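>>> Below is the structure, and that's it, no one-letter string:
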């Protein structure tokens, strides 16, 4: 059983609000107020797990972004997989829109918690915000502006992000080059050539897409997000917006630090097989994309450990290039220079040690 606290705006009579209620009670409470007959434009879903400070920052970045008269356009949903419930009432004291908090008495796990969060969304569009990321001050106004203007024509939107460290220092910016729609073929080529083309808080999709393609599939493990974006892009393409709306945190505790191994590459091969089934890109184009993707993935993992002076772990990741399935893809012209540089660096470190 999950502990659920669901709060509607203060305009709802107090007699209809219980300290603890079920999701169905929550829907009824909201429906009792005239202003909630229309669903919000955007649901911001925050699947939390043992980061109380990060959760607080994520929630505050939403609450502080909108004046009270605009908060009914956004709802906040928190599903908490932590051992103990978070004190979210104080964080949301100034929020006049819908919000929903659920503490999972038994841990669901990463992907299941994502699905639990988005399943409770009632907005036209969904943004999944992890509890180690946060929205920039103009993030929500920018998103609402674009969704209001373009939301009737497009279903998937990709914004820019600031990549920050755990001290909120901006390391670099990742922002789409142009504003406009990428067809499914164009979107898949970008997604499957660049291992970090999509950062989680930068992507927003129409809620009804989950009914078309399904929820996040746990069978794809740490690459389940890539598989989900593949299914979205193959059907709808993506509308890119060259404006940063969120901060994406890179830190030592990130779950992605543990994904640079052979099993992940095997999962990625399954995703490329699924991409082939859509018959949108030619086999030659897919092979080129896969070669670039695998090279970038291995080099990115190698760099993360080199930067932290974890030489043996960096070497272990770099050796993924020796796997037969990676060798079969051939060299990536795009990444060949950096691969040579990292190889020389690691060779020199071995000689010194």
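The structure has been received and is ready for your questions. Computed from a predicted structure; not experimentally measured. Numbering: from 1, shown residues only.
>>> rest of the way, CA atoms for contacts and neighbours
Fine.
>>> So which residues of the stretch 201-350 of the chain form helices?
209-213, 224-236, 262-278, 283-307, 311-318, 324-327, 336-352 (DSSP state H, counting those that start in this stretch).
>>> try this one next to it:
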């Protein structure tokens, strides 16, 4: 690719020694070469950093390691964004793996389509044997194809999601994240100036909330090809969050009301207005009481 723009592969880490070597190796094995690797580490207590440092003398790809004071996963993700120099941001979590052509194929889409703000892809799953269960199988059936409920046109192996998704009756139906985990997306760094950083108050859905924030301004492209592998294991953040009674979905309704209301399906608008708008609370209370007579 001519005039290849710099891509920042951002790896937020914390006690990731079990899988970090595989993640770093997949980043360095990219067919696309104008890369930097940004590591933001939340005070790991294991060998995560020493494993990463071993790669610095084995590659010409810059690996920048930043020590970050722990303040939640969103703060660590945001530190990556703040330290990144690339035109494009490619997250890679410490337990996930990129396919060799992932960055190259995503950059191609973004460089040739200025209306696209973010590109995602399909993904494979790596399921740890100790974590295999009927529940995991069911999750893969439900979330294996994140766009399964959307009627997307496929052209040249790519589909486009525009902000009409927000108006769709399918928007809040499972799977809630219809774009993908951070390891399978790439987006334009300059969008950060427009939409801000990840919401650090969220723990579980801060990624899809961010993707939908992008969708308010730019379209999203879906490459119908598995370009990354998402690992499922007992210690990943999603499972830890599920055990800790995360309240993101209550906060998400308030975010939708305050930032997305006019873009949503009329029935969703009505539900949110009844919940959060005093005028509409009273109005619908009167209407419901009248109907009950």
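Yep, that arrived. Being a predicted model, the structure only gives us computed values, none of them experimental.
>>> Let me see the TM-score of these two.
Here the superposed chains carry a TM-score of 0.72, computed using TM-score structural alignment, normalised by the length of the second structure; 245 aligned residues with a CA RMSD of 3.0 Å.
>>> Pipe the helices of the stretch 201-350 of the first structure into CSV and attach mean neighbour count and distance to residue 153 of the first structure per row.
Converted to CSV, the helices of the stretch 201-350 of the first structure look like this (neighbours: other CA atoms under 10 Å; distance: least, CA to CA, whole Å):
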stretch, mean neighbour count, distance to residue 153 of the first structure
helix 209-213, 13, 14
helix 224-236, 21, 10
helix 262-278, 15, 23
helix 283-307, 20, 28
helix 311-318, 19, 42
helix 324-327, 12, 40
helix 336-352, 13, 40
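>>> Of all those helices, which one is nearest residue 201 of the first structure?
Nearest of those to residue 201 of the first structure, taken as CA to CA: helix 224-236 at 11.7 Å.
>>> Now tell me what touches that closest one from outside.
By CA atoms under 8 Å, 6 or more residues apart in numbering, the residues outside helix 224-236 of the first structure that reach it are 111, 154-156, 183-185, 187-188, 191, 209, 213, 215-218, 220, 271, 275, 278, 280.
>>> If we go by neighbour counts, what in the biggest strand by length in the second structure is buried?
Criterion DSSP state E: the longest strand present in the second structure is strand 219-232. Residues of strand 219-232 of the second structure classed as buried by neighbour count (16 or more other CA atoms under 10 Å): 219-224, 226-232.
>>> what does stretch 111-119 of the second structure give?
For stretch 111-119 of the second structure, the buried set under the neighbour-count rule, 16+ other CA under 10 Å, comprises 116, 117, 118, 119.
>>> show me what contacts the last one?
Put plainly, it is residue 119 of the second structure. 106, 109, 110, 185, 186, 187, 220, 221, 222, 223.
>>> what ranges do the helices span in the stretch 1-150 of the second structure?
20-28, 48-56, 73-83, 102-112, 134-143.
>>> quick one, what contacts the spatially most central residue of the second structure?
Nearest residue to the geometric centre of the second structure (CA atoms, centre = their mean): residue 182, 3.3 Å. When contacts are counted by CA under 8 Å, 6+ apart, residue 182 of the second structure is found next to 90, 91, 92, 93, 207.
>>> at 10 Å instead, please
With CA atoms under 10 Å, 6 or more residues apart in numbering as the criterion, the residues that contact residue 182 of the second structure are 10, 77, 90-93, 96, 120, 206-208, 211, 230.
>>> next one: residue 47 of the first structure
55, 77-82, 102, 110-118, 128-131.
>>> what's the counterpart of residue 127 of the second structure in the first structure?
Aligned counterpart of residue 127 of the second structure in the first structure: residue 165 (TM-score structural alignment).
>>> what do you get for residue 99 of the second structure?
So residue 99 of the second structure corresponds to residue 136, using TM-score structural alignment.
>>> Kindly report the same for residue 201 of the second structure.
Aligned partner of residue 201 of the second structure by TM-score structural alignment: residue 219.
>>> which ones are touching its match?
By CA under 10 Å, 6+ apart, the contact list for residue 219 of the first structure reads 111, 227, 267.
>>> Please list which of these are also found as contacts in the second structure.
Shared with the second structure under both residues aligned by TM-score structural alignment, their matches' CA atoms under 10 Å, the contacts from these are 111, 267.
>>> any chance of the contacts of residue 219 of the first structure in JSON lines, with distance to residue 171 of the first structure too?
Putting these into JSON lines (distance: CA to CA, whole Å) gives the following:
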{"residue": "111", "distance to residue 171 of the first structure": "28"}
{"residue": "227", "distance to residue 171 of the first structure": "27"}
{"residue": "267", "distance to residue 171 of the first structure": "29"}
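>>> What is the nearest of the contacts of residue 219 of the first structure to residue 313 of the first structure?
Nearest to residue 313 of the first structure among the contacts of residue 219 of the first structure: residue 267, at 20.6 Å, using CA to CA.
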